[in-house]
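[1] Okay, structure incoming, though there's no sequence with it:
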């Protein structure tokens, strides 16, 4: 089935989304900062064979309208994304996300009752790590008339995602970052200020931790397993990170199996 695009009205303007599938359980996906729902481009058709899968652009990223300013917090983003999900008819979805998207999934679940959570790289930082990310991770992009910002973004992703980064992934990351260069830090900073441990501990639904073996945040999986009431861990071996981009078939298969189990007979068919 063809992936379709749309917009949902919210208190912050319009939230853009992409959807595939017209039956089965609802699945809502949130991307890492500062990218867009395009990171799920290969995953959505795989999920759409047996589910109604929706990937959202975080407010301020992709084609979604930005928040009113830079000072909003992850619970604010979660409320607006839940508003968008409800506006397109999502009921008892399995909510999933990668890195800051995992925090968004937890925050959205507070406003949109979920059947389950699929989290990849929950940012369970200690105070020192949080302070370091806040101070160092989001320098201003060096925007100038010679295009220095593009080389800067290429170097940044080669450092953070690895020198073996496939050219198509590098292009996607750089393009999505550059389209929001003036506000790329907004969602990042909100994510670094937010501690998802309370929301994870309070979650009363099954949780799948679906991670790449060598992801930057894979060491946090053990903490997440201790915090969550009903959690299981699936590790995709041999991946340095970005499981949804590097292994979309394996990522989608694990997510879909969990979603169909979590949604149960009430999830639709």
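    Ah, there it is. Quantities reported herein were computed from a predicted structural model and do not represent experimental measurements.

[2] For the rest of this, base every contact and every neighbour count on C-alpha atoms.
    OK.

[3] After the host helix or strand of residue 118, which helix or strand is next? Please name it.
    Following DSSP states H and E, one finds residue 118 within strand 116-120. The helix or strand immediately downstream of strand 116-120 is helix 127-136, counting by DSSP H and E.

[4] mind listing what's buried in stretch 93-102?
    Neighbour-count burial for stretch 93-102, counted by 16 or more other CA atoms under 10 Å, picks out 93-102.

[5] show me the biggest helix of this structure in terms of residues.
    In the chain, taking DSSP state H as the definition, the longest helix is helix 248-263.

[6] got a list of contacts for it?
    24-25, 27, 42-43, 46-47, 50-51, 92-94, 115-116, 118, 206, 208, 210, 234, 236, 243-244, 267 (CA atoms under 8 Å, 6 or more residues apart in numbering).

[7] Likewise for stretch 57-72?
    With CA under 8 Å, 6+ apart as the criterion, stretch 57-72 contacts 12-17, 30-31, 33-37, 77, 81, 176, 179-180, 183-184, 186-187, 190.

[8] okay, how far is it across stretch 235-245, tip to tip?
    One end of stretch 235-245 sits 15 Å from the other (CA to CA, to the nearest Å).

[9] Can you give the distance of that stretch from its chain's centre?
    Here stretch 235-245 is found 15 Å from its chain centre; the criterion is CA atoms, centre = their mean, to the nearest Å.

[10] just stretch 128-148 next, same as before
    So, by CA atoms, centre = their mean, the centroid of stretch 128-148 is 20 Å from its chain's centroid.

[11] One more: stretch 86-93?
    With CA atoms, centre = their mean, you get 17 Å for stretch 86-93.

[12] Show me what counts as buried in it.
    For stretch 86-93, by 16+ other CA under 10 Å, it's 86, 90-93.

[13] where along the stretch 151-269 of the chain do the helices fall?
    Residue ranges of the helices in the stretch 151-269 of the chain, as given by DSSP state H, counting those that start in this stretch, are 167-178, 185-193, 197-202, 221-227, 243-246, 248-263.

[14] Can you give me the buried ones in the first one?
    The reference is to helix 167-178. Neighbour counts over helix 167-178 (16+ other CA under 10 Å) mark 169-170, 173-178 as buried.

[15] dropping in the other structure now:
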């Protein structure tokens, strides 16, 4: 199903100076958050190895009607990592719940993109009373067959460091086919976050590949929107399976949506969320 976005209430030029940035302390350390607006809280969770910056343009758009909060997943961006060896989707979801509690939000809408969508699923499955609604953008589908393929597989952001820096060019080249043509600025933002993440740039994908997702999806009971970017070859084919596993979920497709959907098409992304929430 094609999805046509209505964006009339959004300014075409979102103001980044409206964004508030701060740190909150949870059990594992400091977590960086960026927020905008007031009202119904929406927590935005990024893909690997990005940061809150993936939602830089989305925050002011959603902030026009909501309290939009983008956090750096523990170990990414400016958030402190969990202890070595303890990274998992379950642990990242628990940390995100801690962040919401520290910010004073007993319940929130959770929206995640790629890795962030897997974390969002676990947040809704593990503490359903704290999740008002769910938005899963480009959500992976990790079943037993995928988990069996993961060991030893080279993930997209896995490059060996070289003293002359050529690994940065390799990282750029490995990602470029999945980014919109002529948007080198988006790749530059990706590179900055990948450098900050260090080894987690690759490990974050392995964390997703280890997640036992298929028994968790049916535990989601809140209103759920599944967003399928049509030009995302990693996620688009799996969107129907994700949606079919969540009772009552709604599946939409965004034409020309790519792997970096939130920063490539922020108005379409924000409008999809607003239209969904406005109906609930």
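    In hand now; what should we look at? Bear in mind the structure is a predicted one, so any value in this text is a computation, not a measurement.

[16] Secondary structure and distance to residue 59 of structure 1 added to the buried residues of stretch 93-102 of structure 1, as TSV?
    TSV is the format used below for these (DSSP: H, G, I helix; E, B strand; the rest coil; distance: CA to CA, whole Å):
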residue	secondary structure	distance to residue 59 of structure 1
93	coil	20
94	strand	20
95	strand	17
96	strand	17
97	strand	15
98	strand	16
99	coil	16
100	helix	13
101	helix	12
102	helix	15
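
[17] Show me what residue 48 of structure 1 lines up with in structure 2.
    Counting by TM-score structural alignment, residue 48 of structure 1 lines up with residue 63 in structure 2.

[18] Relative to residue 34 of structure 2, how far out is its match?
    Distance of residue 63 of structure 2 to residue 34 of structure 2, given as CA to CA: 11 Å.

[19] Neighbour count: those two, which is higher?
    residue 63 (24 against 20; other CA atoms under 10 Å).

[20] Can you tell me the closest non-neighbouring residue to that one?
    residue 37 (3.9 Å; CA to CA, 6 or more residues apart in numbering).

[21] Quick one: residues contacting the corresponding residue of structure 1 for that neighbour.
    By TM-score structural alignment, residue 37 of structure 2 lines up with residue 21 in structure 1. For residue 21 of structure 1, the contacting residues are 1, 3, 45, 47-53, by CA under 8 Å, 6+ apart.

[22] Now whatever residue of structure 1 lines up with residue 130 of structure 2: which helix or strand?
    Mapped onto structure 1 by TM-score structural alignment, residue 130 of structure 2 lines up with residue 113. Assigned by DSSP H and E, residue 113 of structure 1 belongs to no helix or strand.

[23] May I have the residues that are in contact with residue 113 of structure 1?
    91-93.

[24] Now check structure 1 for the residue matching residue 90 of structure 2.
    Checking TM-score structural alignment: residue 90 of structure 2 goes with residue 75.

[25] now do residue 235 of structure 2
    By TM-score structural alignment, residue 235 of structure 2 lines up with residue 217.

[26] I'd say its match and residue 119 touch.
    No: using CA atoms under 8 Å, residue 217 of structure 1 makes no contact with residue 119, being 11.2 Å away.

[27] For the two, work out which one has more neighbours and name it.
    Ranked by neighbour count (other CA under 10 Å), residue 217 of structure 1 and residue 119 place residue 119 first, with 29 against 18.

[28] and the gap between that one and residue 131 of structure 1?
    23 Å.

[29] for residue 161 of structure 1, same thing?
    21 Å.

[30] Next: residue 34 of structure 1.
    19 Å.

[31] of those two, who's got more company?
    The neighbour count for residue 34 of structure 1 versus residue 131, taken as other CA under 10 Å, is higher for residue 34 (25 against 13).

[32] now the residue mapped onto that one from structure 2, nearest residue through space, not along the chain?
    Under the alignment (TM-score structural alignment), residue 34 of structure 1 maps onto residue 49 of structure 2. Leaving out its chain neighbours, the residue that sits closest to residue 49 of structure 2 by CA to CA, 6+ apart is residue 201, at 4.8 Å.

[33] got a list of what that neighbour touches?
    Residue 201 of structure 2 makes contact with 48-49, 157-158, 194-195 under the criterion CA under 8 Å, 6+ apart.

[34] ok so, going back, tell me which of the buried residues of helix 167-178 of structure 1 is nearest to residue 135 of structure 1?
    Among the buried residues of helix 167-178 of structure 1, residue 177 lies closest to residue 135 of structure 1 (CA to CA), at 19.2 Å.

[35] Aligned to the closest one, what sits in structure 2?
    In structure 2, residue 177 of structure 1 lines up with residue 194, judged by TM-score structural alignment.

[36] In this structure its match contacts residue 50, no?
    Yes: between residue 194 of structure 2 and residue 50 there is a contact under CA under 8 Å: 6.7 Å.

[37] on that earlier part again, got CSV for the buried residues of stretch 93-102 of structure 1, with distance to residue 67 of structure 1 too?
    Output for the buried residues of stretch 93-102 of structure 1, formatted as CSV (distance: CA to CA, whole Å):
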residue, distance to residue 67 of structure 1
93, 24
94, 25
95, 21
96, 21
97, 20
98, 21
99, 20
100, 16
101, 16
102, 19
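
[38] ok, back up a step: so which of the buried residues of stretch 86-93 of structure 1 sit within helices?
    residue 86.

[39] Am I right that residue 25 of structure 2 sits in a strand?
    Yes: the assignment for residue 25 of structure 2 is a strand, going by DSSP: H, G, I helix; E, B strand; the rest coil.

[40] Which residue is the nearest non-sequential neighbour of it?
    Excluding its sequence neighbours, the residue lying closest to residue 25 of structure 2 (CA to CA, 6+ apart) is residue 31, at 6.2 Å.

[41] Is that neighbour in a helix, a strand, or coil?
    Of the three states, residue 31 of structure 2 takes strand according to three-state DSSP.

[42] Okay, it and residue 52 of structure 2: tell me how far apart.
    11 Å.

[43] mind listing what the nearest residue in space to residue 89 of structure 2 that is not next to it in sequence touches?
    Setting aside the residues directly before and after it, residue 89 of structure 2 is nearest to residue 119 in space (CA to CA, 6+ apart), at 5.6 Å. For residue 119 of structure 2, the contact set (CA under 8 Å, 6+ apart) comprises 45, 89-90, 92-93, 112.
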